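>>> Below are the sequence and a predicted model; questions follow.
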Amino acid sequence: MSYDLMVFDKERAPDTREDFLAWYHEQTKWSEPHDYQIAAHTTPALQKWYADIIEHFPNMNTVDEELLDEDEDNELESRLAEYSIGYHSIYVCFAWSVADEANRIMKMLAQKHDVGFFDVSSTNGEIIR
């Protein structure tokens, strides 16, 4: 099980919690006709957010294998994240060992790039516009 967070295009996501959660469930059906590993399909703000977040939490599907081989203390491996990039959202799965840091950095970068934030894994499902 992973610690999951999502950022989203605030202009496309509904305002009410109930409508937002319905929209979120549609997003996570992964039914858009594109590869969910390619950032070029998402909005410019989310692309910029993605470029910043992978500096902190590299994409496990694109990280250089040689870097992993050199990672003797597993520092890099513990920071790898899995990204699913949609037209209007990016869903991210982290290791629980980095949950607090991932939450803090994702919120900070969401604010920097003016995108929304959803704490998928929390019991209250915090949504920040």
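Structure received.
>>> Going by C-alpha atoms from here, please, whenever you check contacts or count neighbours.
Noted.
>>> show me the contacts for I38.
Listed by CA atoms under 8 Å, 6 or more residues apart in numbering, the contact set of I38 reads I85.
>>> go on, the one 3 residues further on?
Contacts were defined as CA under 8 Å, 6+ apart; by that measure H41 touches 34, 85-87.
>>> 6 Å - rerun?
Neighbour list for H41: Y87 [criterion: CA atoms under 6 Å, 6 or more residues apart in numbering].
>>> Any figure for the gap between it and N59?
If you measure H41 against N59 using CA to CA, to the nearest Å, the figure is 16 Å.
>>> Please enumerate the strands of this protein.
Remark: strands assigned in the chain by DSSP state E are 3-8, 82-85, 89-94, 116-118, 127-128.
>>> Which among the ones you listed is found nearest to D19?
Set against D19 and scored by CA to CA, the strands of the chain come closest in strand 127-128, at 12.1 Å.
>>> neighbouring contacts of that closest one?
Outside strand 127-128, the residues that touch it by CA under 6 Å, 6+ apart are 116-118.
>>> tally of neighbours for E66?
Neighbour count of E66, defined by other CA atoms under 10 Å: 8.
>>> I meant to write K112 there.
Around K112 sit 12 other residues, with neighbours defined as other CA under 10 Å.
>>> tell me the contacts of it?
By CA under 6 Å, 6+ apart, the contact list for K112 is empty.
>>> Got another one to weigh against that:
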Amino acid sequence: MSYDLMVFDPNVAPRERGAFVAWYHKQAEWAEDRDYSDPAGTAPGLARFYHAMRQHFPAMNGPDATQDDDEIDRAADYCIGSSVIYATFPWSLAEEVYPVFRELAVECQVGFYDVSGDEGDGEIYFPGDTLRPPSGGAWRQVAADFRAFREEGQ
């Protein structure tokens, strides 16, 4: 189980929620003929986002995979398509990841989808939209539970 977020190219994603969710599920089939661990060929804004995000949460696989044992606990699994980047993180990092991911999406002018959002309608943000208040859903308690369990084990 992981904490999942996605950024997307706002020029290709549909804006209407139902169409967006259908498009998201199509993207998550990972049917492109590409190496999904390599940022080559992704949309320019997504590439900027990926390189900025790796400064905070390094890649665990692909050509940019961290070789630093001190970074492995902060590593993310980035699945990079031509129009989306789907990222999975340990639940123990969710509280830390969420604001950084969201902020960089806005800064890089890409869309943001809160895949793990539990309000029944995970946030979908397009550049230029007004950001909703940060999610305060039950996922935050799940993240806190994982973090406490991890700290107890150390």
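Looks like it came in fine. The structure displayed is predicted, hence computed values, not measured ones.
>>> coming back round to it: in TSV: the contacts of strand 127-128 of structure 1, plus neighbour count and distance to I127 of structure 1.
Compiled in TSV, the contacts of strand 127-128 of structure 1 are given as follows (neighbours: other CA atoms under 10 Å; distance: CA to CA, whole Å):
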residue	neighbour count	distance to I127 of structure 1
G116	22	7
F117	25	6
F118	23	5
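>>> Which one of the residues you listed is nearest to S2 of structure 1?
For the contacts of strand 127-128 of structure 1, the residue nearest S2 of structure 1 by CA to CA is F118; the value is 15.0 Å.
>>> can you give me the helices for structure 2?
With DSSP state H, the ranges of helices along structure 2 come out as 17-27, 44-53, 94-107, 139-153.
>>> Turn the strands of structure 1 into a markdown table, including distance to I53 of structure 1.
Below are the strands of structure 1 laid out as a markdown table (distance: least, CA to CA, whole Å):
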| stretch | distance to I53 of structure 1 |
| --- | --- |
| strand 3-8 | 11 |
| strand 82-85 | 10 |
| strand 89-94 | 10 |
| strand 116-118 | 13 |
| strand 127-128 | 17 |
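>>> Please name whichever of these is nearest to L67 of structure 1.
The closest of the strands of structure 1 to L67 of structure 1 is strand 82-85. By CA to CA, the value is 16.8 Å.
>>> about what we covered before: quick check: which of the helices of structure 2 is buried the most?
Most buried of the helices of structure 2 by mean neighbour count (mean count of other CA atoms under 10 Å) is helix 44-53; its value is a mean of 20.
>>> What does Y83 of structure 1 correspond to in structure 2?
Matched to structure 2 by TM-score structural alignment, Y83 of structure 1 sits across from Y78.
>>> Just give me the neighbour total for Y87 of structure 1.
19.
>>> for the most centrally placed residue in structure 1, what are its contacts?
The centroid of structure 1 falls nearest to V92 when counting by CA atoms, centre = their mean (3.2 Å). For V92 of structure 1, the contacting residues are 4-6, 82-83, by CA under 6 Å, 6+ apart.
>>> Tell me the residue in structure 2 aligned with it.
Under the pairing rule here (TM-score structural alignment), the equivalent of V92 of structure 1 within structure 2 is A87.
>>> Grab the nearest non-local neighbour of its match.
Beyond its immediate neighbours in the sequence, the residue positioned closest to A87 of structure 2 (CA to CA, 6 or more residues apart in numbering) is Y78, lying 4.5 Å away.
>>> Okay, the one you found and Y50 of structure 2: tell me how far apart.
If you measure Y78 of structure 2 against Y50 of structure 2 using CA to CA, the figure is 8 Å.
>>> same check, this time on P99 of structure 2
15 Å.
>>> cool, R74 of structure 2 as well?
Between R74 of structure 2 and Y50 of structure 2 the distance is 15 Å, computed by CA to CA.
>>> And S2 of structure 2, by the same measure?
19 Å.
>>> Same question for E71 of structure 2.
Taking CA to CA as the measure, E71 of structure 2 falls 16 Å from Y50 of structure 2.
>>> Same question for H25 of structure 2.
On the measure of CA to CA, H25 of structure 2 and Y50 of structure 2 end up 21 Å apart.
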